[in-house]
Structures are given as C-alpha cells and as structure tokens.
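Trainee: Here is a sequence together with a model predicted from it:
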Amino acid sequence: MTIDSKLIEEGEAFIRKKAFLHCTSNDDTDDDLRSFRSCLRWMCLDQSNCFRAIISWTLFILLTIVVPTLSHFILACSNCDWKHQRPYDIAVQLSLSIIATLSFICLTHFISKYGLQRFLFLDKLCNDSEKVQQRYTAQLNRSFKLLFIFILPGFVAESAYKIWWYSSGGTRIPFLGNVYMSNAMACFLELCSWLYRTSTYLLICMLFRLICHLQILQLQDFALVFQEESDVAMVLAEHLRIRRQLKIISHRFRAFIVLALIFVSASQLASLLITLKSHADVYIFMAGELTLCSVGLVTGIFICLRSAAKITHKAQAITSHATKWHVCATIDSYDTPDYDTPMQIASCPRIFALDVYSDEEEAVDEDDMDDTKFIPPHAHTISFQKRQALVTYLENNRAGITIFGFMLDRTWLHTICAIELSLVLWLLQKTVGFS
C-alpha cells in the first residue's frame, strides 16, 4: 500500500469520525441521555463503574428477594381479621420478583455489552435526516413521562392499601422497639420493593417501544423516496440497512419477550386458579394487590407486543407502497407518449379511487405508510425492469420483528390471544365446570 493511499484512507476515516462525533454530540441528544442516565442512577441500574455495580446488585437483591421474602413470612398475619389477611401474597411476590429479575438481568446485559448510545441506536442517527433525529430525541424524553404515567396510578393505589393495612392494625412487630416506627419502616420497604420491581419491568418495555419507534420514523422517512427521483440501488441499500436494524432488535429482545410472555401467562393462570378455588374469598382488601400486579404485568407485555406488531406492519406496508408506485409509474409511462415532459397523473387517481376513505373519521385512522394520495415520480427516470426487480425484492424480503424466525405481526398476536383464551377456558372448565 502506497503512502498516498494510506493518507487517503486516514483522511476518510477522520471525516467519518468527525461526522459521527458531530451527530452524537447534538445538544438535545446529550440532554436526553443525561436525563436517562440520571433516571438509571436514581433507580440504581447504572453500572458504569465497579462501585455503582455493587450498589445496583445489592439494591436489586434487597428489594427483589430479601424484602418480599421477609414480607411474606413475617407479615403473613394468619390470625388477623378477614380484611387484613393476605392469601394471595405469595402469587404477587413471586410474579413481581421473577419478572423484575428477568428485566434487571436483560437490562444489565444490554447496557454493559452495547453501551447506552449503541443500545438506543443513537449511533445510527447519522444516516437519518435531521427531522428523524429531532423526533427521536423528543420521543426519548417523552418515554420518561409515559413511564411515570404507567407507574403513578398503581403506586398511588398500592400506597393507599399499604398505609391502610398498617395503620388499621394489620400487624404489630416492634423490631425497632417502637410499633409505629416498625410499621412505618416495613411499609416504606414494601412500597420501595413494589416500585423498584414494577419500574424495572416497565422501563425495559418502554425502551423496546422507544427503539421500535425509531424504526417507524426511519420507515416514514424511507417512504418519501417514492415521491421523488431516486436510484433503485440507493433505495435497496436503505431498505437493507433498516432490515438489518430490525434483525438486530429482534435478536436482542427475543429472549426477553418470550420469557416475559411465558412468565406473565403463567402468573395470570396461577392467579385465576387460586381465586377460583371453592373456599377462596375474593374481596377488594384481599385481592387488591393481586389485581394491581396483574394489571402491571399485562401492561408491560402489551407494550412489547403492540410495538413489535406495529413496526412489523409498518415495515411490510413498504411493499404495498412500492407496488402502487410501480403501477402508477408503469401506467403513466404508457399513457404519456412524450418522455421529455413531466408526467401528468391521469390514470392513478382512477385506479386507487376505491382506496380513498369517504368518511372523515376513517380517513384519520388511515395508515400513513399506506397513503394512497402520493405523487409517483417521473416514469422515465427509472426503467420498468429496475422497478419490477425492486418490488420483487420487497415482496420476498419482508422486514419486521421476528421471534426465533417467526414474524411477530398481527396474525401472531391473534394466535397468542387464541392460545391464552384456550388456556383460560380450559382452566374454567376444570375449576367451575364452565363449558
């Protein structure tokens, strides 16, 4: 290798590095990452150094294993009145602890292995438009608000129940020498344990939703290539890049999604089984915590499945978008005898007139990836063979979130719902004779 070629390569590498640093040093992105790192520190999930890692694992063991175990065995209160008994406490504690353990291990693995910027795909924003970068950083900040909105109602309800349970004579264990101080400390530890486990689980679900939202923004930006003069090779390269990112997301989160779905399903079936016993007493005072636990678990898995199905649907809608673009360009290329003048759209509105919604409410719900009112490019800019090859490629290489090779789309959501419903009906038949 000559000295000139080495200098050229070093110069190109320097330019790429400067471009990357310019992209990742955006003030908005840095502010959002700073807020996100602060959130991780407050939740004691930041393991950027050895000291913080020790604190993180210590707090995890304390709030996920030690406190729930002591709470179940010491505060069982079997001789209390019916309002203060906790017959479903073991189901609540096991469900929250198992799902929090899975979330903590996955989140720790992701951040330690990939780093925060790479895990959130912030290093990939250099290839996207400025509009996508701004919308993604805004969505990153909005994710904290959504996490707060999901957690706050459950925490308020859990706090009200715990305060009532301790203040109305649920237990009397003066391990601090004072009954009131003991109850206050026990109540505080239980609330911290519930908040920590629920927040850890919902945090990783919201991060998965955030990463999927970035791919949706990229797909919306990618769909604009069909409205302007584009090279087929550039369109193909961009689709390959997005498809590769979706594959990376699938590989990273597939174990978490599958295990979370199994644990949540097992937890809900176990809860249904113990509440349908012949001697089971189901009152709001007894089953209130079980209800909050079930709502939190189902909310998290719903966020994951909905996000995966949405990005899969958006990615597959690109094929329909490209097909309409190809049809419009082909028809107007035959209808327009003079290729030197811009194409006048005459036939396409007639072909897709049936796709346009007549009702205003239905038009609002129309998928932005399936917009039927786009303007196709000049027919003479891309040959028929190239357009046909691109459409054939998109038809045979569908992108989306996959779980061990299975595309997680709406069909799979229907299959999962059917399986869950079958299990519930089978359990009802075995317990209450439902048929």
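Mentor: Now that the structure is in, tell me what you want to look at. The model shown is predicted, which means the values in this text are computed figures rather than measured ones.
Trainee: Please count neighbours and contacts with C-alpha atoms only from this point.
Mentor: OK.
Trainee: count of neighbours near Asp46?
Mentor: 21 (other C-alpha atoms under 10 Å).
Trainee: Count the neighbours of the residue nearest to it when sequence neighbours are not counted for me.
Mentor: Counting by C-alpha to C-alpha, 6 or more residues apart in numbering, Asp46 lies nearest to Leu40, which is 5.2 Å off, once chain neighbours are set aside. Neighbourhood size, Leu40 [other C-alpha under 10 Å]: 16.
Trainee: Assumed Leu40 was part of a strand.
Mentor: No. Going by DSSP: H, G, I helix; E, B strand; the rest coil, the assignment for Leu40 is helix, not a strand.
Trainee: Show me the strands in the stretch 1-150 of the chain, by range?
Mentor: Assigned by DSSP state E, counting those that start in this stretch, the stretch 1-150 of the chain shows no strands.
Trainee: ok, and here's another one to check against it:
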Amino acid sequence: MARDADNLPLEGERRSSMDSGASLLQPFKTDLDRSLRRFELFLSLLGFHPHSSVVIILLSATAFLALGIAAPVSTIVLTRCPLGGCEGYRIERFEVTVLVFEALLAAFSLACISRNLFKYDIRKFLFVDQHHGQMDRFHKEYVRKIQSFFQLLLWWILPCFLVKIVREIIRFENISSSSSWKAIVVFLLSIASWIYLIPIFLSSCLLFYLVCNLQVIHFEDYGRLFERDLDTMVLLEEHVRLRYCLSKISHRFRGFLLSMFLFVTASQFVVLIQITGFNERLSFTNAGDLAIASVVQVVGIVLCLHSAAKMSHRAQGIGSLVSKWHALRTCASDDTSQGRSNSYGNLECLPASQMIEYSESDLESVENNITVHASSQPVSCTSSYQKRQALVMYLHSNAGGITIYGWTIDRMLLNTIVFLEISLVLFVLGKTLVITSK
C-alpha cells in the first residue's frame, strides 16, 4: 500500500521529473534553487549521488573500500606491535569494534539515502514542489532550514573532530618513539577515515531531520488556514495531502531508522561487554575512540528521533486545534442573546490565545498553536456543524505522524529510547574519560 502511494505523482512531482534532466543547465532563478544546488553538490561529494550511473557507483564503492575499510584496517595492522608490550593489543581490541560499527553505519546510510535520491530527485525528496503554485511564500523558510542543516553538521562534527585530533596526537607521540614514518602514516590514515565515515552517518541523520522540519513548516501553515473562512472540504483535502506526505516519508526512511537504531544499540552493548570484561586500566589512549564513536552514534539517533517525534507532535496537535476552531465557530453561530450572554455575564467568544494556558513544558510547541478567531458571521445551516464535527472526528482518528512499520514515533517512544542510549553512552564515557589512579 505504501509502495503504491509513493508512486502517485503530484503536480509538482510531474513538473520536477520532466525538468530533472535539464535542471543542471538552467540558470538559478531564486535563492532556493541555489541552495538546493549547493546541497545536492555537498551530498554528491559525500557519495549520496542523486543521478547515479555505473561509473559513479564504482567510484563511490572504491572510495568506501579505501577510506572506510582499508585505511582503518591499516592503522590497526601498523599499531599491532608497538613499544609497551601488549598495549597495541589493547588498542586493537577496541578499534576493531569501532571500525566494524562505523563502517556498517556509513554503508547502510549510503545505501538507504542513495537509493531514495536515485529514485526521487532532490526536489521530490525534500517535497519542494508540492504546493500547487504557492511555493514563493515558503522559499525563505526552505533556505533557512537548509542552512541550518550545514550549521548543525558543523556544530556536531567539530567538537568530536577536535577530541579525535587530541587522541591521535597522543598516540602519535607513543608510536613516533619507535618509528616516525609509521606514526605519520597511522595519524593520516586514521584522520582521513574518520573524516570520511562520520560525516556520512551524521549527514544522513541530519537529512532526515531536514525532511521532517520542512514538513513542520506546512503543518504550521495548515494551522493558519483555520483563521480564514474556508470550506470544510478544503481543510479536509489539505490535511489528506499532508498526511500523504508523512506516509511517504515514513515509507522512505523506515529501513534507515530501524537499521540505525539496531546498529547503534548493538554497538553500545558490545562496547559495554568489552569494557566490563577488560581487567586492566582503561585510558583515553587505548579506548578514546570508543568514547568518540559512542557520542557520535547517540547524537545521530537523538537527531533522528527528535525530528520524528517533533513531526508527530505537530501532526497530533492538529486535532486539538481543529476542536478549538469547531467550538469557536459553534459559539459564533448562536444568536446574539444566546451566544453573547450566559449566567456569568455578557461574554464574547474569546480568541484562542486568551482561552488556553500553556505549561512550561509545552512552550516549544506554542508556535504550532495558531490563534483562531471566531467568525462573526452566524452559521445558519445545521449541515455546516455536521461537516465541522466530521472533520474533528477525522483528525482525531487520523492524526498521522512518522511511523516505523506502524509504530508511531512520539514523545513516549522517544523518551524510552533516549534514556536507554544515553545510559549506555554515559557508562562508556565514565569508563574511558574519567582519570583513575593506581
């Protein structure tokens, strides 16, 4: 069913598919076009090629084998027997675990994201041309979200990269006393492999984060439609379209999300078993890569789950918004003597901002609760009430959200998974970064 839904092109998809071959030759007309072009170029540099061919696939596979597998394996082989007896063995035990899971995460990220980009071009993948000629008012928001993608990627990679540099410098000093050329080779190969694998994993997580945030824009815009005197059928059709987009996102990313969660959780448990079974002293030199890898993996999972839960929260909040709208329209439909007075005195149907009090924990979602103004025109027909009531029942029964094989990623699931992952990574950090005295 989901596969068939993904193959139903909308008006924007037809247009983008016709122009995808000539998009590279056309001049950039707007800031959004330029941002999408830079974004597509960046993804291509990482190996996520939207227009793949046999040559490009071979080049990407060669780069992955060279930088993602051969380079870290070479560092393990070269540091197998350094000075200090079995210190190299202790380093090797942990680095093999780091290598295996970093390579698996990068490989699955490349496979899942590249498949979707190959099947849908960058505009269809980000749902850019889905708004029936109303894209101009979303241009600035789209450009801002794409820029935030690069900012978040830099903010998360830079601190981890600095810690990685410090760790490699410490190992460089230990190896250089035996062989300077070996220390230089190990340092360069280790840094090159890390710079290649980690951005692939974090970029794929941030790409899902970007897709969800772009849909948040349209759900917030959908909330503003209730301020206007629109027909109930128009509101229903718009929500059906938004929910259709959410189902497509869930279908495209469900394999990616499930594999990321399973691999990261398995990695944390393997590290936990290795550390608890290690009888000698742990230090930043021999287990620093475990701490760095654990932080990066948990950051990626938190970004994915946070964006999915935020999107589900926005979708589920529409039900509360339409109930408020329905109540205000019903109050406004009464006659003057009944609608403007009651046992408490002469009262108007208040705007939504005066009727609702937000708790401190819900301040983040206030932007989605758009103020709804009651219509001053009375509704003379009972069928209008029935249509609004039907819309309320539909939205409460079909809230939508990001799902993984039917399981909705909401705040409850997010809290459970995040607590599990953070507990594991804090244990690893406590064992590797805390200085112990002997």
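Mentor: Here it is on my side, so go on. As the structure is a computational prediction, the values presented were derived from the model and not from experiment.
Trainee: Any chance you could compute the TM-score here?
Mentor: TM-score for the superposed chains, counting by TM-score structural alignment, normalised by the length of structure 1: 0.81, backed by 396 aligned residues with a C-alpha RMSD of 3.3 Å.
Trainee: contacts for stretch 269-288 of structure 2?
Mentor: 87, 90-91, 94-95, 97, 167, 170-171, 290, 424, 427-428, 431-433, 435 (C-alpha atoms under 8 Å, 6 or more residues apart in numbering).
Trainee: helix or strand for Thr299 of structure 1, which one?
Mentor: Per DSSP states H and E, Thr299 of structure 1 falls inside helix 284-335.
Trainee: Please apply the same query to Ile248 of structure 1.
Mentor: Going by DSSP H and E, Ile248 of structure 1 is part of helix 232-275.
Trainee: hang on, the earlier thing: correct me, but the residue nearest to Asp46 of structure 1 touches Arg52?
Mentor: No. If you go by C-alpha atoms under 8 Å, Leu40 of structure 1 and Arg52 don't touch, sitting 10.7 Å apart.
Trainee: one step back: mean per-residue distance, the helix holding Ile248 of structure 1 to structure 2?
Mentor: For helix 232-275 of structure 1, the mean deviation from structure 2 after alignment is 0.7 Å (mean C-alpha distance after the TM-score superposition for structure 1).
Trainee: burial of the counterpart of Tyr88 of structure 1 in structure 2, as a residue count?
Mentor: For Tyr88 of structure 1, the aligned residue in structure 2 is Phe94 (criterion: TM-score structural alignment). With neighbours defined by other C-alpha under 10 Å, the count for Phe94 of structure 2 comes to 19.
Trainee: check contacts around the counterpart of Leu104 of structure 2 in structure 1.
Mentor: Counting by TM-score structural alignment, Leu104 of structure 2 lines up with Ile98 in structure 1. Taking C-alpha under 8 Å, 6+ apart as the definition of contact, the neighbours of Ile98 of structure 1 are Phe263.
Trainee: I'd like the distance between Ile98 of structure 1 and Arg252 of structure 1.
Mentor: Distance from Ile98 of structure 1 to Arg252 of structure 1, counting by C-alpha to C-alpha, to the nearest Å: 20 Å.
Trainee: Could you do Lys386 of structure 1 as well?
Mentor: 34 Å.
Trainee: same check, this time on Met407 of structure 1
Mentor: Applying C-alpha to C-alpha, the value for Met407 of structure 1 to Arg252 of structure 1 is 15 Å.
Trainee: do Ala53 of structure 1 as well
Mentor: 22 Å.
Trainee: OK, contacts around the closest residue to Glu227 of structure 2 other than its chain neighbours?
Mentor: Leaving aside its chain neighbours, Glu227 of structure 2 sits nearest to Val372 (5.2 Å; criterion: C-alpha to C-alpha, 6+ apart). Residues near Val372 of structure 2 by C-alpha under 8 Å, 6+ apart: 224, 226-227, 324-325, 351-353.
Trainee: Counting neighbours, which of the residues you listed end up buried?
Mentor: Using 16 or more other C-alpha atoms under 10 Å as the burial test, those include 226, 324-325, 352 as buried.
Trainee: which pair in the residues you listed spans the largest distance?
Mentor: With distances taken as C-alpha to C-alpha, the most widely separated pair in the buried ones among the contacts of Val372 of structure 2 is Phe226 and Ala352, at 11.4 Å.
Trainee: could you pull out the helices for structure 1?
Mentor: 3-24, 27-42, 50-61, 67-74, 89-114, 116-119, 130-167, 179-222, 232-275, 284-335, 348-351, 360-364, 384-396, 410-432 (DSSP state H).
Trainee: which stretch among these comes nearest Thr402 of structure 1?
Mentor: helix 232-275 (5.5 Å).
Trainee: thinking again about what came up before, what sits in contact with each of Leu40 and Arg52 of structure 1?
Mentor: Contacts common to Leu40 of structure 1 and Arg52, judged by C-alpha under 8 Å, 6+ apart, are Asp46.
Trainee: where's the residue nearest to Ser203 of structure 2 when sequence neighbours are not counted relative to Ala63 of structure 2, distance?
Mentor: Among residues not flanking Ser203 of structure 2 along the chain, Leu153 sits closest, at 6.9 Å (C-alpha to C-alpha, 6+ apart). According to C-alpha to C-alpha, Leu153 of structure 2 stands 21 Å off from Ala63 of structure 2.
Trainee: ditto for Leu206 of structure 2
Mentor: In terms of C-alpha to C-alpha, Leu206 of structure 2 sits 22 Å off from Ala63 of structure 2.
Trainee: Glu168 of structure 2 now?
Mentor: Taken as C-alpha to C-alpha, the span from Glu168 of structure 2 to Ala63 of structure 2 is 22 Å.
Trainee: who's more crowded, the two?
Mentor: Glu168 (21 against 16).
Trainee: Count the residues that sit near the alignment partner in structure 1 of the residue nearest to Ser203 of structure 2.
Mentor: In structure 1, the residue equivalent to Leu153 of structure 2 is Leu147, according to TM-score structural alignment. When neighbours are defined as other C-alpha under 10 Å, Leu147 of structure 1 has 16 of them.
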